[in-house]
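Asker: The following comprises the amino acid sequence and a computationally predicted model.
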Amino acid sequence: MTLFQGFRFALTDFKKLIQAVLFPFWKVILYALFLAGLLVVPLLVEFGETVANLKADAQTITEQMPEFDIQDGALNTQATEGEIYLTDHLIVTFDPAGKRSTEAVIGDAVGNIIAVGLLPNELVIGLPDNAMAESFFDAGHLEIPYTSADMEGFNTATLKEAVHLRIPLWVYLLLFLLVLYPVLLNFLISVLIITLGAHLYTRLRLLRLLFSATFKIVVFASTLPVLVMVALNLLGINYNQLLLMTILTLLVFARVIRAFRQAMTPPPK
């Protein structure tokens, strides 16, 4: 049985999944990597939708903002009053007079809102309060002084150009690789938990399968549950992933063991 056949049997012919015990362990891990990759797809789709929403909001806001540029480390504009622009995903503070503090701008980033502040001497970006943001950025926010070489000459035109840029493909590939490892790790932990229950089931059915053999079958038996989880994630439906995966995988595993026992039972004379 090839890995492709294993995938096909996991969807159409459960009883043949018993052949998974013949796979070397590295092939089983490779198949688990494939399933983890499928689970990453909804995350990439969600990322793409989030980026599209942010771009649309940012384009709307930049059309309303007054002309400005960054020169000699300061925000220059003919506008005398600041403004706060609100959308479903962004809160942008344009504050040449310095009436709002850095902390106030950062405090706007609540829930899934991203806060941006064009203050007199620095650009402030407040990110949503989550572990991922804090792992990449100090304290979950960025403070970029206008004295930075990258900010010199930054103006309304460059801002409008930036919010119309398309996200390059390599960003999605990089995100896929970054997310794949924790998803694979979480998937393997779930499979190990399910394998414990599946191995107990084989003992109750008086089958002496090695734990490693049970693990291999469970990995392939989780194919259909993974596809169901991918579909639910794409639809944005909330559910207990471990519970759903456990129930569906054990149902498939039970079908495999039942078919194997029937094949091993000699016909009555």
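Answerer: Great, that's in hand. Numbers count the residues shown, from 1 in each chain.
Asker: C-alpha from now on. contacts and neighbour counts both.
Answerer: Will do.
Asker: which residues in the stretch 1-150 of the chain form helices?
Answerer: Secondary structure of the stretch 1-150 of the chain (DSSP state H, counting those that start in this stretch): helices at 3-12, 25-64, 102-107, 131-136.
Asker: Next one for the comparison:
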Amino acid sequence: MIYYLKLAFGRPKEIYKAKDMKKRHLAAIVALLIFFVTILNMVLIFPTINSIKSDGKEIANDLPEFSVADGTLKAEEGESYIHQTNTFLFFFDPDNQTSSNEIDQNMERLQVPIGIGLFEEEVYVNLSGFVMETPYSQMDDFDNETIQGIFNELGDFSIISYIISFVILYIGLGLFTLFDLLFIILFANLFSRVLRSNLTFKENIKIAIVSALMPTLAVEIASVSNLLSTYTFELKILLSLFFFYLTIKEMSKIKPKAS
């Protein structure tokens, strides 16, 4: 496996030699690629985790007293307001002056990952697109102390929490990475046919995946470093196909085409 990694990052023109790679080495390379992609994205969310802790305490300190009676939020001295931090967009709205759609739109506009709304009859939570709406009628002993306790405990992650987060992120990013590789493989197979390489589909798969290693990691690093935010999917495909093209052309110089 180390040999093929050296080809990918040191001798890209010789990546065609990966056509003879064993299946277990291919699986190990894909697993390792996903591992490094996950590590890079974990580094990206660490500052967010730290912000969640401080921002949560900030919102908890400003929260007015309220209670829930008959499934309705009651706040005698609390008026509707919006509290924005780096990680939260918090709507306290017992008068129903806003809506969940307004939270969603402002989250997208302000690039805030977590949106929370305490409305007259329900709690609305948007976690980067994952939405939960819970009526107060389904909740017991819900008041300002409940919310303050939740916000004050946010960000207090243990080692176990980080491990669980890594596993969840590994699975999620693994699916996205496999999706990217699938497109790269399909386009690479078409490239191979156009170039008349006489490679089998399985051989194209191996060469395409090794060709995708450097572009995938390079694009991920650029994204984490805020050097790149758009067209990352397209860039991964184009760069991977470029390396695939280079190595197939190099192979054609060594291995004559079949007559």
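Answerer: Thanks, I have the structure now. Every value quoted in this text rests on a predicted model; they were computed, and no experiment measured them.
Asker: Quantify their similarity with the TM-score.
Answerer: The TM-score (TM-score structural alignment, normalised by the length of structure 2) is 0.74; 246 aligned residues with a Cα RMSD of 3.5 Å.
Asker: Could you export the helices of the stretch 1-150 of structure 1 to CSV, including columns for distance to Thr147 of structure 1 and mean neighbour count?
Answerer: Formatted as CSV, the helices of the stretch 1-150 of structure 1 follow (distance: least, Cα to Cα, whole Å; neighbours: other Cα atoms under 10 Å):
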stretch, distance to Thr147 of structure 1, mean neighbour count
helix 3-12, 56, 16
helix 25-64, 23, 17
helix 102-107, 16, 16
helix 131-136, 23, 12
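Asker: Could you export the ones you listed to JSON lines, including columns for distance to Ile237 of structure 1?
Answerer: Shown next, in JSON lines, are these (distance: least, Cα to Cα, whole Å):
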{"stretch": "helix 3-12", "distance to Ile237 of structure 1": "23"}
{"stretch": "helix 25-64", "distance to Ile237 of structure 1": "12"}
{"stretch": "helix 102-107", "distance to Ile237 of structure 1": "30"}
{"stretch": "helix 131-136", "distance to Ile237 of structure 1": "22"}
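Asker: closest to Val183 of structure 1 out of the ones you listed?
Answerer: helix 25-64 (6.0 Å; Cα to Cα).
Asker: what's the mean distance for the closest one versus structure 2?
Answerer: Here the mean offset of helix 25-64 of structure 1 against structure 2 after fitting is 3.3 Å, by mean Cα distance after the TM-score superposition for structure 1.
Asker: Who are the packing partners of that helix?
Answerer: When contacts are defined as 3 or more Cα pairs under 8 Å, 6 or more residues apart in numbering; DSSP states H and E, helix 25-64 of structure 1 packs onto strand 90-94, helix 156-162, helix 169-204, helix 211-221, helix 223-235.
Asker: which stretch among the helices of the stretch 1-150 of structure 1 comes nearest Leu118 of structure 1?
Answerer: Smallest distance to Leu118 of structure 1 across those (Cα to Cα): 9.4 Å, for helix 102-107.
Asker: just to revisit the earlier point, including distance to Leu35 of structure 1 and mean neighbour count, could the helices and strands packed on helix 25-64 of structure 1 go into a markdown table?
Answerer: Formatted as a markdown table, these follow (distance: least, Cα to Cα, whole Å; neighbours: other Cα under 10 Å):
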| stretch | distance to Leu35 of structure 1 | mean neighbour count |
| --- | --- | --- |
| strand 90-94 | 35 | 23 |
| helix 156-162 | 36 | 14 |
| helix 169-204 | 8 | 16 |
| helix 211-221 | 9 | 23 |
| helix 223-235 | 7 | 18 |
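Asker: Dump those into a markdown table; add distance to Arg100 of structure 1 as well.
Answerer: Shown next, in a markdown table, are the helices and strands packed on helix 25-64 of structure 1 (distance: least, Cα to Cα, whole Å):
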| stretch | distance to Arg100 of structure 1 |
| --- | --- |
| strand 90-94 | 8 |
| helix 156-162 | 21 |
| helix 169-204 | 34 |
| helix 211-221 | 54 |
| helix 223-235 | 39 |
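Asker: And those: which comes nearest Phe253 of structure 1?
Answerer: helix 211-221 (5.9 Å).
Asker: residues in contact with the closest residue in space to Glu14 of structure 2 that isn't next to it in sequence?
Answerer: Distances taken as Cα to Cα, 6 or more residues apart in numbering place Thr247 nearest to Glu14 of structure 2, at 5.8 Å, with adjacent residues excluded. Taking Cα atoms under 8 Å, 6 or more residues apart in numbering, we find Thr247 of structure 2 in contact with Pro12, Lys13, Glu14, Ile15, Tyr16.
Asker: The second one against Glu250, yeah?
Answerer: So the one you mean is Lys13 of structure 2. Yes. Using Cα atoms under 8 Å, Lys13 of structure 2 makes contact with Glu250 at a distance of 6.2 Å.
Asker: Tell me which of those two has more neighbours.
Answerer: Lys13 (19 against 16; other Cα atoms under 10 Å).
Asker: mind checking how far the closest residue to that one other than its chain neighbours is from Ser197 of structure 2?
Answerer: Once flanking residues are discounted, Lys13 of structure 2 sits nearest to Thr247: 4.3 Å by Cα to Cα, 6+ apart. As judged by Cα to Cα, to the nearest Å, Thr247 of structure 2 and Ser197 of structure 2 stand 11 Å apart.
Asker: before we move on, back to that, for the residue nearest to Glu14 of structure 2, give its distance to Leu175 of structure 2.
Answerer: Separation of Thr247 of structure 2 from Leu175 of structure 2 (Cα to Cα): 27 Å.
Asker: which residue is nearest the middle of structure 1?
Answerer: When Cα atoms, centre = their mean is applied to structure 1, the residue found nearest the centroid is Leu43 (3.5 Å).
Asker: Relative to Phe154 of structure 1, how far out is that residue?
Answerer: To Phe154 of structure 1, Leu43 of structure 1 is 33 Å away according to Cα to Cα.
Asker: Which residue numbers in structure 2 does stretch 213-223 of structure 1 align to?
Answerer: Mapping stretch 213-223 of structure 1 onto structure 2 (TM-score structural alignment) gives residues 203-213.
Asker: Give me the mean distance between the matching stretch and structure 1.
Answerer: Here the mean offset of stretch 203-213 of structure 2 against structure 1 after fitting is 1.7 Å, by mean Cα distance after the TM-score superposition for structure 1.
Asker: what's that stretch in contact with?
Answerer: By Cα under 8 Å, 6+ apart, stretch 203-213 of structure 2 touches 4-5, 8-9, 12, 15-21, 26, 30, 33, 181, 184-185, 188-189, 192, 236-237, 239-241, 243-244.
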